[in-house]
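Colleague: just coords:
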C-alpha cells in the first residue's frame, strides 16, 4: 500500500513539472512585433493578460536617439533584432564584430481604446539601460554610456507606469554593454498597471516564500547535524538550502539588487559562488547518504571543480566567468547524470529511500539544465528553479524525516535506557515547529510590509497614485459626492535648483504633513507625482469646496519657511465628479483648472466649470 501511495505521489510531481514546463493552457497567443511595430488594438488585456514584447525591435547601433530624431530624413537605417537576443542572434544583424557597443532600441505599439494606466516591466537590456515612454524619461538601470569609462552595469527590473494619448505608445531604450559582451536582451512585458503591479508582488512573494522555506529547512537540518554529528546528510542538505536561498534573493525577481544597490560585480560573483557551493553540497549529500553506492572519485571531482570555480568567480571578469561556466556545466551535468544512474541501480537493489531521492534529484537536475540553457541562450522557458527546488526539498525532507521516523519506531521498542534518545528527537521536532512558526510569521510581516510599500510614497508617506485611485474608486462605488483637486507647488523647480533636492524633499515632507492635517474630516490627500498632490474633498457644494481649498491654500502660504526664508505657495485646480464623466476626465479637468491658475499668477484656486 505504501509503495502504491509513493508511486502516485511521484507521478503527480512529474506531471506538475511537465505541466509547468510545457505551460499547456488556453491563453491566446498575442501578436508579435514586426520591424519595430506591434498592433495590439484587438488585444484584450482584461481577458488575456499582459503581453511579452518578444519579436522584432528596431535597433540603431552606436547611436543614442530621441523621439524627435525618428522624424528626420537623415536618420540612419535601423537594424531589426529579435527578442530575446543573445550573442548568436545579435551577430546576425550587428554591423560589426565587437560585442562592446551601445545603441537605441525602439518599438511603436498601437493599443486598444481605453483610458487605463499602463505598466511596463523591463528586465535585462544589455548591461545598462535608460527608458523613455512617449519621449518621457521613466528611469534608468545602471549607467548608460558610450564607452566603458562612462558605463556601469547593473541588473534589476524596472517597473514603469504611464498613461497613453491617442492609444499609441513609443518605447525607446538607450542601452549599452562594455562589460558582459553577451548581447542579452529579454523582452519587456506590457499590461495594465494593476496587472504589472500584481505580477511584481507575486514574484517578490514567491521568492521570499521560497527563501523563507529554504532558510528554515537549512537552519533546521544544520541544527540537526549538530545534534547528530554522525549523520552528515542533514548538514550538506542544510548548506544546499542556504546557498540556493541566498541565490533566490539575487536572481529571479532580484529582491536584493532591488532593495540593496551594491555593485553588480558583488552580486554576480555571489550568485555564481552560491551555485558552485550548492551543487557541491548536493553531491556531498548524495555521497554521504548513499556511501555504499558512490565511489570517492565522485565527490573528489566535484570538490576540485568547485574550488577552481570559486577562485574564477572571485577574481575573473564576467566574460571569463561566462566562458568557464561551460566546462564547469559539462563536468557537473556529467556527474549528475552518473548520479541518476547510480540511484537507479540503488533503487533496483532495494536501497532504502533511493527512489525518493532519485525522484527529487531528477527534478532538480531537470530544472538546472533548463535554467542553464536559458541563462546562456534565453531560448527556452525562464527559471524553473522555484518549482524544482520545492519538489527536491519536499522529497529530501521526506527522506530525512522518514529516517528519523524509523528511528522513532526503533526507539519505542527499546528499553528505558534508550529513553534519552527519544527525548532528544522530540526536542528536535519542537524546535522545528518553533522555527517554522517564527519564519512563517516573519514572512507574513514581510509580505504585509511589501504591500504597504507598494501603496505608499516612500518620501512623504502619503498614499501614492495607485492607492489614491483605489480610494477614489471606492467613493465612486459607494456613490458619494466628492471633488477631485490637483495641487502643485509654485516654482518648485527654482527651489530645487537653488537650494538642492535634499531641501526640496524636506519641503515636500513638511507640506504633506500640513495638507494631511488640514484635510482631517473633509477629505484626504496623496502624492500624485513630483511636486503635485491629489486632494479629494467630500461633498457636492462647489462653493464650499472652493472655500475649503482656499483655506488650505492660504494656510500653506501664511507659513514662513525657514529653509528658503520665504513662504511656499501652491496652486489648486478643482473639478466635481459626477456619474456623467469618468474619473480620468475629472482628473484631467482638475489639471486644466490648475493650469489656468498657473497662468493666472499662481497661489490661487480655480474651479473647473463644465
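Modeller: On my side now, so go ahead. Note that this is a predicted model, so its numbers are computed, not measured.

Colleague: contacts, neighbours, all on C-alpha from now
Modeller: Fine.

Colleague: now the helices for the stretch 1-150 of the chain?
Modeller: 2-22, 45-48, 87-91 (DSSP state H, counting those that start in this stretch).

Colleague: could I get the ones you listed as a markdown table with mean neighbour count?
Modeller: Compiled in a markdown table, the helices of the stretch 1-150 of the chain are given as follows (neighbours: other C-alpha atoms under 10 Å):
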| stretch | mean neighbour count |
| --- | --- |
| helix 2-22 | 13 |
| helix 45-48 | 12 |
| helix 87-91 | 16 |
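
Colleague: so which of the ones you listed is nearest residue 310?
Modeller: Nearest of those to residue 310, taken as C-alpha to C-alpha: helix 87-91 at 25.3 Å.

Colleague: who's in contact with residue 57?
Modeller: 33, 34, 35, 36, 37, 80, 81, 82, 83, 105, 106, 107 (C-alpha atoms under 8 Å, 6 or more residues apart in numbering).

Colleague: thought the fifth one was touching residue 109?
Modeller: Read that as residue 37. Yes. Using C-alpha atoms under 8 Å, residue 37 is in contact with residue 109, at 5.9 Å.

Colleague: ends of stretch 76-89, how far apart?
Modeller: 21 Å (C-alpha to C-alpha, to the nearest Å).

Colleague: can you tell me what sits against that stretch?
Modeller: 35-36, 53-61, 90, 93-94, 99, 181-187, 376-379.

Colleague: alongside the first one, take a look at this:
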C-alpha cells in the first residue's frame, strides 16, 4: 500500500489522465448504441431450424436484440418472394448458423462435399409471435459479399434493399459491404425474412456481421448514432492528422509529427475502407470499388505498424533499433505487394501470418516502452499508457474475429485509437509548453519579443485563405484586413461598407438588403444573449460575379463578436471563405441524395407506368404555366394574375403527385417560403393589386423561378423512373423547341439592335462597350427584359432535358446563369456586359 501511495504521489499527472480517460470511456460506452448489445445478453433468442418464435417474450418491443441461430438455406437457388407467398418453396439444403459462413457446409448430406467459399443461395427465416401493428425494425451488417433482403408477410412483399448485386456467376455478381436498415408495420401474421446472397470476390459466403431486430425507433436511433459516432471518429482523425502535418511543415525537423500524421491518415483510410465510405467516390457499386476498399483496408493494416514504430523511434530512438525498422518495412512491403497485385480471396490468406508478426512486434515494443518507463525517459510513461490502451483495442479486435462468437461483438480498436490520439496530443502540448518556457528564457528583451510575435501573427493572418476583417456599428470595414481579401474582392476593402462588398450590384431600395442591414446594426451595443438570437439572420452565403463561372463564385460567411468591458458588442469580425468548389460537390451530392430518395420511392410503386402518366401531366401543367408567365401577353398581366395562376399550377401539380410523397414534400418545401395566402393578405399588396405595374415584375420573377425549380424536380423524378421503365414522354417536339429558340434569338437581337444600337456583336470594340453600358441605363425596362430572356433560356434548357439532350440543356442553362450575374442596369459596366451578355450570346446567336 505504501508503494502504491508513493507511486500515485509522484505521478499525479499520469494518474489524473488515466482516471479521466477511464471516465470518458465509460461515458462513451454508456451513451453509445453498444448499450443495446449488453441488454441483448439478458435474453437468449435463437432461431431453430429456420424459425424464430417471439411469442414468449416482449423484449423485442423494448430493446434491440441480436438474432443468432439456424436459418433455412437453399443452395444455388435465388428464391422469389412470390414462391413464399404461394407456399411453393423448393427443397432446402439444410440449416446454417448465422452469424457464420458456408465454406464447410455439407452439400446433399455428404460431409465430404463442401459448399466452399464461392457460390450463391437464399437464406430464409420465419418469424412468429410479433404483435399486430408493431413498427418492426431491423439492421443487417456485412453480408459477404453482396445481398438483397425482402420481408414477406401474408401477401405483402416488402423489398428492403441490399448492397452490391447478386448473381449466379462471377460475371453477374458485384460485391459491396454495408449496413442496411429497414422497417415495416406487422399485421400480426407470421412473416419471413429472405436474404439472397452470393460471393465470388471475397473469402466466404455468409453473414460476417450481425442481424438485429427491435422497435423501429430504437433501431433507427442506434443506426443514426452509429453513423454520427463514425463521423465523429473520422473528424478527430482527420483534424489531428492535418494539424500534425501542418506542424511538420512549420518545423521540418520534427519528424515525429510527420510520422504521427501519417499514422492518423492510415487509421482514417482504414476506417473509411472498413465502413465502405470510399464507395461515395464511385458513381455506382462495382467490383473495382469493392477491391479498392478491401485493398485499402489491408494495406492500412500492413503499413500501420512500421509507420507507428517510426513515430515511436523518433520519441525513443535508443529503444527502437534501426535494424528492426528495416526488417519490418521489408515485411510490410512484401505483404503490401501481395495485396496490391492479387484479389481479396488470395490476399486474405496472408492476414493470419501478419497478425502473428504484429503480435510479436507489439510484445517487443511494449517491453521496450516498459524499460523506458522504468528509467523515466521523458514522456515514456504517459506514452506507455496510451500504447497499452491502444493495443488492448487492437488485440481485442483480432481475437474478436478469430474467436468468433466467444467474445461480445464490440469493436474497440477505433475507440482506443481515439484515446491514444488524445494522449499524444497531451504529449505535444507538454513539448510545446517546454518549448515556450525555453523561448521565454531566450527572449529577455520585451520589445524584440513583441516585435517577433507581432510578425508571426501578421504572417499567419496574411497566410489565411480567407478574407478576415472587422466591421463597426456603421457596418464599415475596419483595417487591418487579411491579404486574401484583396485577392478575393479584387480591391482593397478597408473603409468600405460591408454590404457594398458582398452585394456590389444591389440597389438602395432593395428590401432584402434593408432587412439585413437592420439585423446587423441591431446587435451593436447588445449583450451576448441577444446577439446569439439575431446572428442566424445575418447573411451566411453569397454569390459573387465571376466571369469564369456561369453560376458565380460561392462565398461562406461566419461571424464572431468583439465585446467591450461591459460585455456589449462593439465590433464584429467577419470571415469569408471561397467555397465554390465545395459548393459544387455539395450540390452534386445533394442531387445524388435526392435521386436516391426518388428511386427508393419508385421501387415501392406497384404500377410504374402510372407514375409516368402522373409526371407527364404535372410536367405539362408546369411548363404551360411558365410559358404563360413568359408570353408576350404577360406585359398586360397584373401581379394578382401571376399569383393566382401560380397557385392554380401548384395546386394542380400537388393534386397529381400526392401519391409520390417524396416529390410532393419537396414541392411543398420549395413553395413554403413564398406563401400565396400571406402575400395576398398583405396590406401593401391589396392597395395595388389591380395595377399592372405595382410589384408586377417582382412577382412575375418569383413565381416563374419557383415553377422552373418545380419542373426541374419533376424532370429529375422522370429520369429516375426511366431506370425502371423506359417510356417515352410526349412533352414537346424538337420543332417546337426550335421555335422557342428563334423567339429567344429575337429577344436577344432586339436588345442588341434597339437598346445598344449594334447589329453585329462580333464587331463590338472597347469604345462601344462603354457606350452600351450608358445606353442600358437609359432603357427603362432593361432589367426586366434581361430577366425574361434568362427565364426563356432556362425553359429551353428544361425542354431539352425532357428530350434527353443534356448537352443542349447545359448550353442554355449556362447562358441563363450568365444573365443572372448581370447586376441592375445602374451598376453595369462594359466589362460585365462583355463577360455575361455579349460573349455568352455569341454561342446562342451563332
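Modeller: Structure received. Predicted model only: the values in this text are computed from it and were never measured.

Colleague: ok, back up a step: list only buried entries from the contacts of stretch 76-89 of structure 1.
Modeller: 35-36, 53-61, 90, 94, 99, 181-187, 377-378 (16 or more other C-alpha atoms under 10 Å).

Colleague: distance check, residue 72 of structure 2 against residue 118 of structure 2.
Modeller: Distance from residue 72 of structure 2 to residue 118 of structure 2, by C-alpha to C-alpha: 18 Å.

Colleague: same check on residue 656 of structure 2?
Modeller: In terms of C-alpha to C-alpha, residue 656 of structure 2 sits 48 Å off from residue 118 of structure 2.

Colleague: same check on residue 96 of structure 2?
Modeller: For residue 96 of structure 2 relative to residue 118 of structure 2 (C-alpha to C-alpha), the value is 16 Å.

Colleague: let's see which of the buried ones among the contacts of stretch 76-89 of structure 1 end up in strands.
Modeller: 55, 56, 57, 58, 59, 60, 61 (DSSP state E).

Colleague: TSV for these, including distance to residue 285 of structure 1?
Modeller: Listed next are these as TSV, based on distance: C-alpha to C-alpha, whole Å:
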residue	distance to residue 285 of structure 1
55	43
56	46
57	47
58	49
59	48
60	51
61	49
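
Colleague: neighbours of the aligned partner of residue 224 of structure 2 in structure 1, how many?
Modeller: For residue 224 of structure 2, the aligned position in structure 1 is occupied by residue 201, per TM-score structural alignment. Each residue near residue 201 of structure 1 was counted by other C-alpha atoms under 10 Å, and the total is 17.

Colleague: dump the residue contacts of residue 45 of structure 2.
Modeller: Going by C-alpha under 8 Å, 6+ apart, the list of residues near residue 45 of structure 2 reads 52, 65, 66, 67, 68.

Colleague: separation between the counterpart of it in structure 1 and residue 503 of structure 1?
Modeller: Structural alignment (TM-score structural alignment) places residue 45 of structure 2 against residue 31 in structure 1. Distance of residue 31 of structure 1 to residue 503 of structure 1, computed by C-alpha to C-alpha: 48 Å.

Colleague: do the same with residue 583 of structure 1
Modeller: In terms of C-alpha to C-alpha, residue 583 of structure 1 sits 34 Å off from residue 503 of structure 1.

Colleague: and if you look at residue 270 of structure 1?
Modeller: 37 Å.

Colleague: okay, the two: which has more neighbours?
Modeller: Shown here are residue 270 of structure 1 and residue 503; by other C-alpha under 10 Å, residue 270 has more neighbours (19 against 15).

Colleague: what does that one align to in structure 2?
Modeller: So residue 270 of structure 1 corresponds to residue 296, using TM-score structural alignment.

Colleague: thought that match was touching residue 273?
Modeller: Yes. Counting by C-alpha under 8 Å, residue 296 of structure 2 touches residue 273, with 6.1 Å between them.

Colleague: farthest residue from the center of structure 1?
Modeller: residue 415 (55.5 Å; C-alpha atoms, centre = their mean).
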